[in-house]
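With the input below, show me the fold.
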Amino acid sequence: MATFRVNKDKNYTTINNTGLKDTRLSWKAKGILAYILTLPDDWIFYMEEVTKHSKDGIASLKAGMKELKECGYVKRFPIKGEDGKISKWETIIYEVPLVENQLVEKPSVENLPVENQPLLNTKKLSTNKQNTNIQSSSSIFSFYENNFGILNSFIAESISEWVNDTSEELVQAAMERALKQQKKWNYAEGILKQWVNNNVKTLTDVEALEAEYQRNKGVKKRVGINRKSDDSDSEYIGL
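Alright, predicted model coming up:
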């Protein structure tokens, strides 16, 4: 067996080993956690930006973040403004997973190889977390309430996640197209999924995609192809 030695430099970060030794996590999730914990406490985290720091795509990053969320390393909390409405969502990254003691009387810690198990006490986690802001501004929530109605926490979180995965301008553009069709948020979400599948990143990309759809639609009419509007194979929603 070969012996591996680490040549350390001065540019390093000290973090808790719990996440790195947690056998529930994939190497991908461990790497993402370690990377996030190197960031400043007030660093604003955007999925699209972080994907530029590695050769993995956004799908890989989202999968790793999902693992961390499921294992208690990532928690999202709604932040309300002075009017009592949700103004943004804040995400807390924990070095040691947060255990929901109120839901689990005897949480299993067999896969958490930490030297000091009491660290799992949620009261002691307050100094063991990173307040990395993965959030949406209140303007996109205001746009929703002004045009669609009351914003519940489920839709607010969904909007927040889409803003982080794409951008606020794309989310608003999708909402605007849903409004033109007299549809609700789930329709706007369908538009966003379609844009992601077509690698749309900017409003310019949206315009190009819609122009291409209109051209293709015109060609089909000229050659006598008449597909029903519910044919999902070719239909572009939002127009």
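
okay, CA-based contacts and neighbour counts for the rest of this
Fine.

longest helix anywhere in this protein?
helix 203-222 (DSSP state H).

For it, name the packing helices and strands.
With contacts defined as 3 or more Cα pairs under 8 Å, 6 or more residues apart in numbering; DSSP states H and E, the packing partners of helix 203-222 are helix 168-180.

I have a second one here; can you model it like the first so I can compare?
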Amino acid sequence: MACDLNSDLGESFGPWPMGDDVAMLDVVSSANIACGFHAGDPAGIFRTVKAAVERGIAIGAHVGYRDLVGFGRRNMEPTREELFGDVIYQIGALQGIAKAAGGRVTYVKPHGALYNTIAHDERQAADVIRAILAIDPGLVLLALAGAPVVEQARAAGLTVVEEVFADRAYMPDGQLVSRRQPGAVIHDPETVAQRVLVMARDGVVQAIDGSTVKITAQSICVHGDSPNAVAMARAVRKALDEAGIEVAPFAPARP
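Modelled structure (predicted):
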């Protein structure tokens, strides 16, 4: 049995650090790397990509709304042309950086508000899917497990991997609890590690109301921007290793 472990990285900006990318890269198998719209600057993104290449970690374009101030977590309504162009621009930028670092982008994971919006918004999802197909139809889309966008993207011809979140609370319908609500983020590493084991092994997660929700956990995200992110990622990796679950990228680098 195998499962991917991913994290959002490359989000530091100039002198303002965000997370510990190098430490996280020693734990995860895939790195969702900021492309400059919600976070990250070119020099910092290059450092993170280079470190990922050196460790054989899969590289994904973490595309988002053009929202540095809001860290890409504010809902937006770009036009079809704007969203299409913005996604192509971000993927292309990371492809250039990855090539310079000796690596290659193999997948796309939308960030924050864009991720949550396209999970159910057919129009914005179509624009993101169209952009990925236009720049490289071989790229894999990493999307929220069980959301309508999964089948929409597959119907359009994309390979889709379904993702769950190690440290986020779930609603009874399988959606993420809004970050505006208390209890949306789980902070205890051991609690998170045990939840991940159940997700990976049994394909279920306990919702915030105590009910059990079925999920497909092909990839598990551990966020890289929380104060105890590295400790949490290490606890999750340790639990998976001890359970005999191989941690491996779903989209390894292509030649």
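
Drop the TM-score for these two in here.
The TM-score (TM-score structural alignment, normalised by the length of the first structure) is 0.25; 114 aligned residues with a Cα RMSD of 6.3 Å.

Quick check: buried residues in the longest helix of the first structure?
By 16 or more other Cα atoms under 10 Å, the buried positions in helix 203-222 of the first structure come out as 206, 209, 210, 213, 217.

Stretch 92-99 of the second structure too?
92, 94, 95, 97, 98.

As a markdown table, these with distance to residue 43 of the second structure and secondary structure would be great.
Shown next, in a markdown table, are those (distance: Cα to Cα, whole Å; DSSP: H, G, I helix; E, B strand; the rest coil):
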| residue | distance to residue 43 of the second structure | secondary structure |
| --- | --- | --- |
| 92 | 16 | helix |
| 94 | 12 | helix |
| 95 | 14 | helix |
| 97 | 9 | helix |
| 98 | 12 | helix |
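
out of those, what pair is the most spread apart?
By the measure Cα to Cα, 92 and 98 form the most distant pair in those, at 9.8 Å.

roughly how far apart are residue 204 of the first structure and residue 89 of the first structure?
28 Å (Cα to Cα, to the nearest Å).

Next, count neighbours for residue 59 of the first structure.
When neighbours are counted by other Cα atoms under 10 Å, residue 59 of the first structure registers 12.

One more: the one 4 residues further on?
Residues contacting residue 63 of the first structure under the criterion other Cα under 10 Å number 13.

and what of residue 23 of the second structure?
By the measure other Cα under 10 Å, the count of residues near residue 23 of the second structure is 15.

just checking, residue 192 of the first structure touches residue 171?
Yes - using Cα atoms under 8 Å, residue 192 of the first structure makes contact with residue 171 at a distance of 7.1 Å.

hang on, the earlier thing: could I get the buried residues of helix 203-222 of the first structure as a markdown table with distance to residue 188 of the first structure?
Below are the buried residues of helix 203-222 of the first structure laid out as a markdown table (distance: Cα to Cα, whole Å):
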| residue | distance to residue 188 of the first structure |
| --- | --- |
| 206 | 14 |
| 209 | 16 |
| 210 | 15 |
| 213 | 18 |
| 217 | 22 |
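
For residue 33 of the first structure, state which of these is nearest.
The closest of these, once distances to residue 33 of the first structure are taken by Cα to Cα, is residue 206, at 32.9 Å.

shouldn't the closest one be in contact with residue 195?
Yes - assessed by Cα under 8 Å, residue 206 of the first structure is found in contact with residue 195 at 7.4 Å.

Quick check: residue 42 of the second structure vs residue 90 of the second structure, distance?
Note on residue 42 of the second structure: its distance to residue 90 of the second structure, by Cα to Cα, is 11 Å.

That should have said residue 55 of the second structure, apologies.
Counting by Cα to Cα - residue 55 of the second structure and residue 90 of the second structure are separated by 23 Å.

Need the residues touching each of residue 192 and residue 171 of the first structure.
Shared contacts of residue 192 of the first structure and residue 171 (Cα atoms under 8 Å, 6 or more residues apart in numbering): residue 162.

picking up where we left off before, could you identify the most distant pair in the buried residues of helix 203-222 of the first structure?
The span of the buried residues of helix 203-222 of the first structure, defined through Cα to Cα, is set by 206 and 217 at 16.4 Å.

Where do the strands of the stretch 101-250 of the second structure begin and end?
Listed in chain order, the strands of the stretch 101-250 of the second structure (DSSP state E, counting those that start in this stretch) span 105-108, 140-144, 159-165, 204-206, 212-214, 219-221, 246-247.
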